[in-house]
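> Provide a 3D model corresponding to the input given below.
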Amino acid sequence: MVKTNKTILWHIVTIMILVLCLTSCEEKKVTETPYVDLVYPQLDTENSRWFFFSSANRPFGMVNLSPDTEIDGAWGSGYRYKVDTVRGFSHVHAWQMSGLSVMPVISSKERDSSIFTDFYSSFNHDKEVITPGYHYLELERYGIKTELTSTKRVGFHKYTYEKDVKTRSVLLNLNTVLGPNENIDGVLKKDSNMELSGSFIMTPTKRRPKPLTTYFKIRFNTPIAAIVEDNQTKNYLVILNDTSDPILMKVGISYTSIDNAEINIDTELPHWNFSKTVEDSKLEWNTLLSRIQVEGGSEQDQRRFYTDLWHALQGRRIISDVNGAYPDNTGAQFKIGQIPLTEQGSPKFNQYNSDSFWGAQWTINTLWGLAYPDIMHEFSQSLMQYYKDGGLIPRGPSGGNYTNVMTGASSTPFIVSAIQKGIVNEQLDTIYAALKKNHMPGGIMGKAGYEHFTDLGGGLQYYLDKGYVPWPLPENNEGIHLDGAGQTLEYAYQDFTLAQLAKKLDKKEDVSYFEKRASNYRNVFNDESGWMQAKNVDGEWSKDFDPYVYEHGFVESNAAQSTWFVPHDLEGLSSLMGGKEKAVEKLNAQFVKAEELNFTSGNSHESELHPEYRRIPVNLGNQPSIQTPFVFNKLGRPDLTQYWTRKVVEKAFSGLAPNTGYNGDEDQGLMGSLNVLYKIGLFQLNGGTEDNPEYQIGSPIFNKVTIELHPKYYDGGKFTIEAKNNGPTNIYSSTPIFNGTELPNFSIRHLDIVNGGELQLNMKNSAN
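Next up, the predicted model:
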């Protein structure tokens, strides 16, 4: 008996060892698979904007260190591929924020007094290396080999000068135009023989109405010989001791204090091992990218896919320190906020800077909710922290303050989706009250784009009284995007999403109230024209109506594009059009016409104003109509969803070059996320906001897609999509099968996905 027990115990131990070995091997395999090496950071950089490009940064890092070839303006600035001149390496590339531009040079003030105004250097792309977390280029003017990497909050520089150089220096441009704003009142102090500290102020912008002070701490690996301040520019030249070793420089930043900038360095970068930091960054990126594994397709398909996925984790930036301190600029007076701490003393989440969640219902709502629920949870907590500080949930915060970017209450679908997917499950009544406040007079919904001091431009009172927002508005106001029909459509959809949360919380009166508001989209549908159409304050339809005129009552779109902005009631919309068949015929004709322009309004955001491009019936290069290929699915024609999503991917989202990619309008991961969803064949038309949200099934371009489900949020382990016989011509699927059960509606529910299993698609070359 004893022997038997020992034998059983031995077998159990052996099995456990094998399981642990297999698990370890599997983790090692995933980690070592070089997904990160497939990323092409230069994608669409000819159309870049200040926060668009990333290289030496971590996911959502406070520091986004990279070279700047253009420095004036939010658009057409930052790293622009066609510009061959480096104007500095700056640490902050964020929504309406910029800062701390530095430049290694060969100069001493005594020898070259013009260095403060004449320091730019050419470089050559042939001698450039860019991967996530690392950037290498050579400054031809000085013969300096520059390498950049970072942690979340610390930039790490490596400068290799030619051996005979005697005047190794670093220029700190603390007072300069930089991207969307200026850096002013920059000051620098020498703390020790190898350390500096200082601060500067980011001036307000039209979007970010208050200034923001940035603090920094700098450490060198070699002594400082002298510091020279220029009387004209007020910038600083740091002259270093002669050395034959490469110059290493750590730059920690903080929006709260110099002390916290130093704590950020001490915590995140206590060593001087540059190569280790590069590898750590690569590993962090690879770990996130490996949550979605694709097989099949061409090498370019895979490279573009992981570049898209990388973009989905870009743009939005941490603004809190490692100890949880963050800038709170929501009140009359600036103050330092503190994120709640865990029992171990670490912050429960990070505080974020972010462009609008406008259009996020069709992008990061789905992608983050599937593969990155931890990120979705953290962003939801951050948005609620703004509510606790300033009384409103923002739709796009910058510098610790509201920007009122774009229109509507775009954060509502994001947070409701997180709740419906079980990602956020605490203090739901508090969250509901916060969201509801945004939908009522005095809330975010009532403010037009960048309307800071009034709440007239949103036209909310008209929406409540008349059931639509007039165009034009009678009032004089400060905001932009004053496009009443488009605003009406957004508000109606967002009201629907809030009604879903009210239903979950059994708030019956609110369910009825917001469901009624959600039907307001009907008030801007003109039965005679067959399109959504703007009305004036007297209820008269806009005159000389043309459905292809851009922004004629519609936000960054035309009537043809925005008519389909009813993701919560496509049954109702199709009824207004005379039934599903007529609706399908109408939308299909729009796609046929849009294909002539490759489904986008040119290759840059500004091209939407072009006389021809602005008349495109469907624009997949901007958010208002990016859901339209999946509308066919809900209208009973999944074959057309499969056909058109494949066409869109082929013609608009397959390129891998600096002059193509996202048409210059990659709003901090939204277009990258959209590309990922099209390519794996999953989409959520209403943003995943109903109970047990529904996903529409499309046509994946890969043979196999595996999503690693986060074990803290989901129990299923893995969700796999297998597309058998897939190929460029086999784009149609027979009835999908999930875990042995057919899905005739070409849809699948959230709980089915997160409980794990395999979705099988048998691909063929015809819809019949």
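
> C-alpha from now on. contacts and neighbour counts both.
Will do.

> which residue ranges of the stretch 251-400 of the chain form helices?
Taking DSSP state H, counting those that start in this stretch to define them, one finds helices in the stretch 251-400 of the chain at 258-268, 274-289, 299-311, 364-371, 373-390.

> one more, so I can put them side by side:
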Amino acid sequence: MILHKKATLFIGLLIGFFAKAQTQDFTHYVNPFIGTSNFGATNPGAIAPRGMASVSPFNVAGRENVLEKDSRWLSNPYVNENTFLTGFSHVNMSGVGCPDLGVILSMPTTGELQTDHLVYGTTYTNEVAKPGYYSVELDKYNVKTELTASTRVGVSRYSFPAGKANVLLNLGLGLTNEQGAVLKFNSPTEVEGYRMVGSFCYNNAESAYPIYFVARISETPSNYGVWDKPAKYGGLEAQWMGYNGKTRLKEQFMREVVGDSIGAYFKYDFDKPTQVDMKIGISYVSVSNARENLNEEVGDASFDAVYKQTKQAWNDKLSVVEVEGGSVDDKTIFYTGLYHTQIAPNILNDSNGEYPAMKTRAVKHTEGTRYTVFSLWDTYRNYHQLMSLLYPQEQLDMVNSMLDIYDQNAWLPKWELNATETFTMVGDPAAVVLADTYARGITDFDVDKAYKAMLKSADTREGNPLRPGLAEYIDNGYVSVDSDVAGPVSTTQEYNIADYAIAQLAEILGKKQDAKRFTKRALSYRKMYNKDSGFLQPKMSDGSWYEPFDPLAGANFTENPGFIEGNAWQYLFMQPHDIKGMIKLMNGNKKFEEKLDALFAEDQFDMANEPDISYPFLYNYLPGKSYKTHEKVAELIDTYFTNKPAGLPGNDDTGTMSAWLVYAMMGFYPMTPGEATYTLSEPQFDTVRIHLNPDFYSNKTLTIKNQSTRGNYKTTAFKVNGKTLSTSQVMHKNWVEAGEVIFE
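Model prediction:
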């Protein structure tokens, strides 16, 4: 387990039998505090693999940082540097760049009842976090809080001292500006209701939707009730209403309460130290489903029993990859990365299979798993390829979820969240994921429907929500600056990547004309390359270059008329499907290498953002220069990925940065989205053993052995089943059938 702040680090090994083999307890190598600083946007709270419910400490609306959640655009409920805690939220996201959720907060207190979070909030010490578990001691109250979770239920255990005590359920706090909640006591120990959410990135408020809950507490309170804090009135109206924005308490109030800043409380007067459990079931469909989730998944089970089951679920996931060699820190950052890839996409459907439909939120039913939280601009580059390799059934369910979204919304998803489309970022990433998955041999989905959906987004010239500016792109080969489409160079490149993926799938399906058409479209980025400047540049609709042009503008999220979240340097090499064409465009291997060297030497490479994260692997495509890939990848791991709260290079982007790390530490990377290939670097462990899913792959195990000396990068060679490779590239099919790979 990982002990943090006033605690110490303890690593132990638990030897047991799992999956017919003697293995260690991999959860000991996970540090959930990694990514909770440096804008990593993860949280250390308790969650089951891909859980709908997660219970996180909420410290972004505290006494000294009450304004920070707006002024610093915080997208997560917890920041490691903050010190003032106001509760534990039960519905959260991990590694996202925009705020939403962070709602349904519980909070234990002692003494007289207080309902203002700035009054009842407290500093805290002795945090402990491990997969499926979090605990902390609340300074003001001398209360130890422990958290765990099943897939759809958050479970808390509060250890109170003797005396007056309270458990609060606050529906007024959250990460975004929308408000509106309902709650009702069914008995002294059960509350039900819902909280409105849905303003992802503080936009699209009209698409707000409810999160339903049922909260059950283990000890019957001595008293209970609700509070609400109405909007402030003035003058005669205030006199007539009898209040002026003051919080009202309603004891033993059993009717429904509706409002913005409302909550429920349970009061106690313990004659001895007492533990109280609170269980909160979550649903996006109904209160009755939230209750069913609570009863089916947890019921009367103890806190320890729930945690034991969730810990085992995490071990099942993490044990897919076994590593040998390396330091404790190496293993910790690796397995924490793997842990982060198993948080999102999250499960949307309830235990009975019901979930809300896109747009209408009508109740639908699935026999499998309906996933949500598809941050596809990020995840199409490496994340879904990793899922196809390590967790192919999950990847298949994600693809079917995307096709389900298409059925209900008439378009493939771009950035889908809880059955709403946020249309965040640019490009057409779903097409890439569908094509890439099929190319890797995961084909048990309706590929004809998928292909039809991909063509719709690729060919609909007007009113296309996925590809704005498409008509100009088709006619001219690029999106212009005067088209009013954000980041026209970036957008053109993203359309190219999607078109290449469509071409690859068309080729597999025998659709030769489509393959030829989309392959040609995929190369149109070349029209934006200016040989004089040596960069891709924004163009006007008449074909002239946009002026003035500054290749440095746009870094660190500053404004640039041509690019999204980056500058001309960071987008220069983002044609992973046309590496040979790029090299030719830049006048050959030597000039290409010099430009790539300059990217790193002039500090223009951004490890924290997606467009350029594959660039270290480009040296593999230059004769005799693969050692530079090995050097650079090892350097980036050492620099940006550490066993510390700031141990991610920035926003984890729902597991994309963690997926990069997992691949890089295993020694290979999926360079070209939509194409089932890998490029090789160097494993960071002596042995990497991947247990493949026998339902999808003929080999049970892929064993990767590193027999080279780290740092001796120029002598690396690759042997697959005893045969030396003549290249650093390998097909996915050959890779998973290899059995044994040796780096020597």
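
> quick check: TM-score for this pair?
Overlay of the two chains. TM-score (TM-score structural alignment, normalised by the length of structure 2): 0.87; 675 aligned residues with a CA RMSD of 2.1 Å.

> Ser575 of structure 1: which of the helices of the stretch 251-400 of structure 1 is closest?
helix 364-371 (27.5 Å; CA to CA).

> pretty sure Glu722 of structure 1 sits in a strand.
Yes - per DSSP: H, G, I helix; E, B strand; the rest coil, Glu722 of structure 1 lies within a strand segment.

> and for it, the neighbour number?
Using other CA atoms under 10 Å, Glu722 of structure 1 has 20 neighbouring residues.

> counterpart of it over in structure 2?
Here Glu722 of structure 1 is matched to Lys705 in structure 2, going by TM-score structural alignment.

> gap between its match and Val633 of structure 2?
According to CA to CA, to the nearest Å, Lys705 of structure 2 and Val633 of structure 2 sit 18 Å apart.

> now Asn721 of structure 2
Counting by CA to CA, the gap from Asn721 of structure 2 to Val633 of structure 2 is 25 Å.

> comparing these two, which residue is more hemmed in?
More crowded of Asn721 of structure 2 and Val633, by other CA under 10 Å: Val633, with 23 against 12.

> what segments of the stretch 501-650 of structure 1 are strands?
525-526, 531-532 (DSSP state E, counting those that start in this stretch).

> now swap in the stretch 351-500 of structure 2 and tell me
Under the criterion DSSP E, counting those that start in this stretch, the stretch 351-500 of structure 2 contains strands at 354-356, 363-365, 371-372, 374-375, 415-417, 420-421.

> in a markdown table, list the ones you listed along with mean neighbour count and distance to Gly562 of structure 2.
Output for the strands of the stretch 351-500 of structure 2, formatted as a markdown table (neighbours: other CA atoms under 10 Å; distance: least, CA to CA, whole Å):
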| stretch | mean neighbour count | distance to Gly562 of structure 2 |
| --- | --- | --- |
| strand 354-356 | 24 | 38 |
| strand 363-365 | 14 | 41 |
| strand 371-372 | 26 | 31 |
| strand 374-375 | 26 | 22 |
| strand 415-417 | 21 | 22 |
| strand 420-421 | 24 | 25 |
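
> wait, which of those is closest to Tyr307 of structure 2?
strand 371-372 (23.2 Å).

> which residues sit against that closest one?
By CA atoms under 8 Å, 6 or more residues apart in numbering, the surrounding residues in contact with strand 371-372 of structure 2 are 344-349, 397-398, 401, 416-419.

> if we go to 6 Å?
Under the criterion CA atoms under 6 Å, 6 or more residues apart in numbering, residues 345-348, 398, 401, 417-418 lie in contact with strand 371-372 of structure 2.

> and the residues you listed as CSV, adding distance to Tyr371 of structure 2?
Compiled in CSV, these are given as follows (distance: CA to CA, whole Å):
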residue, distance to Tyr371 of structure 2
Pro345, 6
Asn346, 6
Ile347, 5
Leu348, 5
Met398, 6
Ser401, 6
Leu417, 9
Asn418, 9
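
> now these: which count as buried?
Among the contacts of strand 371-372 of structure 2, those classed as buried by neighbour count (16 or more other CA atoms under 10 Å) are 345-348, 398, 401, 417-418.

> which residues in the stretch 101-250 of structure 2 form strands?
103-110, 124-130, 133-138, 143-149, 153-160, 163-170, 181-187, 190-197, 209-217, 223-228, 248-251.

> which residues touch Asn329 of structure 1?
400-401.

> burial count for Ala225 of structure 1?
15.

> no, scratch that, I was asking about Lys712 of structure 1
Using other CA under 10 Å, Lys712 of structure 1 is surrounded by 9 other residues.

> structure 2: which residue goes with that one?
Per TM-score structural alignment, Lys712 of structure 1 is aligned with Asp695.

> try Met440 of structure 1
Using TM-score structural alignment, Met440 of structure 1 pairs with Asp459 in structure 2.
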